[in-house]
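Chemist: need coordinates for the below:
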Amino acid sequence: MSCIFCQINQEQIPSHTIYQDDHCRAIVDKFPLSPGHVIVLSKTHQGSVDDLPETELTAMWSAARRISKAMKAADNSVKDVHFLINDGPAANQHVPHVHLHVIPRYGWDLGMLPVRFMTRFVNPLNHWGRSKESAQWAESLSTQL
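Modeler: Sure, this is the predicted structure:
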């Protein structure tokens, strides 16, 4: 299977998994828009929310809400959270597998968000220390969940 999220769900590719159940898996994003950015993956491979079983969509939102609360409990500098689903290529969906972004917001990061969005896949400075930061976030969030 060539879908990276299916490979993560099948544990063929390592990830910093912070939560999973029968319907979804939550991982720390390898290309975060802000520190602690998490992606909730559906367990079923579907490219669109319209095609996803209702039970999985409900489970994904439930997990995202729990993760949001865990983010705020793990780091009191997290002020708010963005919940984001890009549904289809015209909506900037890069991986055709339904996933929900849970992006912590700190209050000071508004100006940096567009820059990180535009450079997160290509900026080598963004990659340095990411693995260590991801592991730390995974541990903090897993403890809170």
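Chemist: only C-alpha atoms from now on, for both contacts and neighbour counts.
Modeler: OK.
Chemist: which residue packs closest to the residue sitting nearest the centre point of the chain, ignoring adjacent ones?
Modeler: Nearest residue to the geometric centre of the chain (Cα atoms, centre = their mean): I39, 1.6 Å. The shortest distance from I39 to any non-neighbouring residue, by Cα to Cα, 6 or more residues apart in numbering, is to H101 (4.6 Å).
Chemist: before we move on, which element is the one you found in?
Modeler: According to DSSP states H and E, H101 maps onto strand 99-105.
Chemist: same thing with W137?
Modeler: According to DSSP H and E, W137 maps onto helix 130-144.
Chemist: check M118 too.
Modeler: If you go by DSSP H and E, M118 is part of helix 112-119.
Chemist: now the element after that helix, going C-ward?
Modeler: helix 124-127.
Chemist: any idea how far that next one is from the middle of the chain?
Modeler: 18 Å (Cα atoms, centre = their mean, to the nearest Å).
Chemist: show the contacting residues for I8.
Modeler: P14, S15 (Cα atoms under 8 Å, 6 or more residues apart in numbering).
Chemist: can you tell me how far it sits from I18?
Modeler: In this view, I8 and I18 are 13 Å apart by Cα to Cα, to the nearest Å.
Chemist: same check on Q7?
Modeler: 16 Å.
Chemist: what's the burial count for the closest residue to R116 other than its chain neighbours?
Modeler: The spatial neighbour of R116 that comes closest, neighbours along the chain excluded (Cα to Cα, 6+ apart), is L33 at 5.6 Å. The number of residues packed near L33 is 25, by other Cα atoms under 10 Å.
Chemist: here is a second sequence; please produce its structure as well for comparison:
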Amino acid sequence: MATDTGTDTAPGADCVFCRIVAGELPAHRILEDGAVVAFLDRRPLFPGHTLVVPRAHLETLTDLPEESVGPYFSAVRRVAAAVEEGMEADGSLVVENNRVSQSVPHLHTHVVPRRRKDGLRGFLWPRHRYEDETEARKIAARVRAAL
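Modeler: From the prediction side, this is the model:
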């Protein structure tokens, strides 16, 4: 999902999200706590589309320290509930890109209000079946080995 930030970013002082967190750039803030800042996306898929970012500059989910996972996703959970209620939505899409399609190299989670028949069905990914059970077992083994 693209996020229109209006500028290129680099880690640290040049990062658009770091500048929003620091109050140097305006944003329609939804939530601020010790772990995160959440604000409306400038180019929403639908009104209410909110981004949740950690206060610290971290590029991807795998950079998020273990002790920050709970506070971060507690905030994402709260924002998802608020977006659904505030926008009178049927549900929400909660998604995050790591590197590929990550338009701002600062960890961020999109929370998008969803309605039945809103036109987003299948827009994110084509789905494919495994060739057979053998292929599925091999893939599962590769991922388990990486843990």
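Chemist: so what corresponds to the residue nearest to R116 of the first structure in the second structure?
Modeler: Under the alignment by TM-score structural alignment, L33 of the first structure pairs with L45 in the second structure.
Chemist: trace K79 of the first structure over to the second structure, please.
Modeler: Checking TM-score structural alignment: K79 of the first structure goes with D90.
Chemist: list the contacts of its match.
Modeler: D90 of the second structure sits in contact with E84, P113, R114, R115, R116, where contact means Cα under 8 Å, 6+ apart.
Chemist: how about a cut-off of 7 Å?
Modeler: E84, R114, R115, R116 (Cα atoms under 7 Å, 6 or more residues apart in numbering).
Chemist: ok, K72 of the first structure next?
Modeler: V78 are the contacts of K72 of the first structure under Cα under 7 Å, 6+ apart.
Chemist: which positions within the longest helix along the second structure qualify as buried?
Modeler: In the second structure, ranked by residue count with DSSP state H as the criterion, the top helix is helix 66-86. Neighbour-count burial for helix 66-86 of the second structure flags P71, Y72, A75, V76, V79, A80, A81, A82, V83, E84 (criterion: 16 or more other Cα atoms under 10 Å).
Chemist: I figured the fourth one was touching V52, is that so?
Modeler: Which is V76 of the second structure. Yes. Between V76 of the second structure and V52 there is a contact under Cα atoms under 7 Å: 6.4 Å.
Chemist: re earlier: what about the longest helix of the second structure, distance to the chain center?
Modeler: For helix 66-86 of the second structure, the distance to the chain centre is 11 Å (Cα atoms, centre = their mean).
Chemist: same thing with stretch 88-95 of the first structure?
Modeler: On Cα atoms, centre = their mean, the centre of stretch 88-95 of the first structure falls 15 Å from that of its chain.
Chemist: what about it, how long is it end to end?
Modeler: Across stretch 88-95 of the first structure, first to last residue, Cα to Cα, it's 9 Å.
Chemist: contacts for that stretch next, please.
Modeler: For stretch 88-95 of the first structure, the surrounding residues in contact (Cα under 7 Å, 6+ apart) are S48, N86, D87.
Chemist: need the contact list for the second one.
Modeler: Right, N86 of the first structure. Applying Cα under 7 Å, 6+ apart, we find N86 of the first structure in contact with N92, Q93.
Chemist: trace H28 of the second structure over to the first structure, please.
Modeler: So, by TM-score structural alignment, H28 of the second structure is matched to H16.
Chemist: for its match, which residues are in contact?
Modeler: Counted by Cα under 7 Å, 6+ apart, H16 of the first structure has contacts I27, V28, S134, A135, A138.
Chemist: between those, which has the most around it?
Modeler: Per-residue neighbour counts (other Cα under 10 Å) across the contacts of H16 of the first structure peak at V28, which has 27 neighbours.
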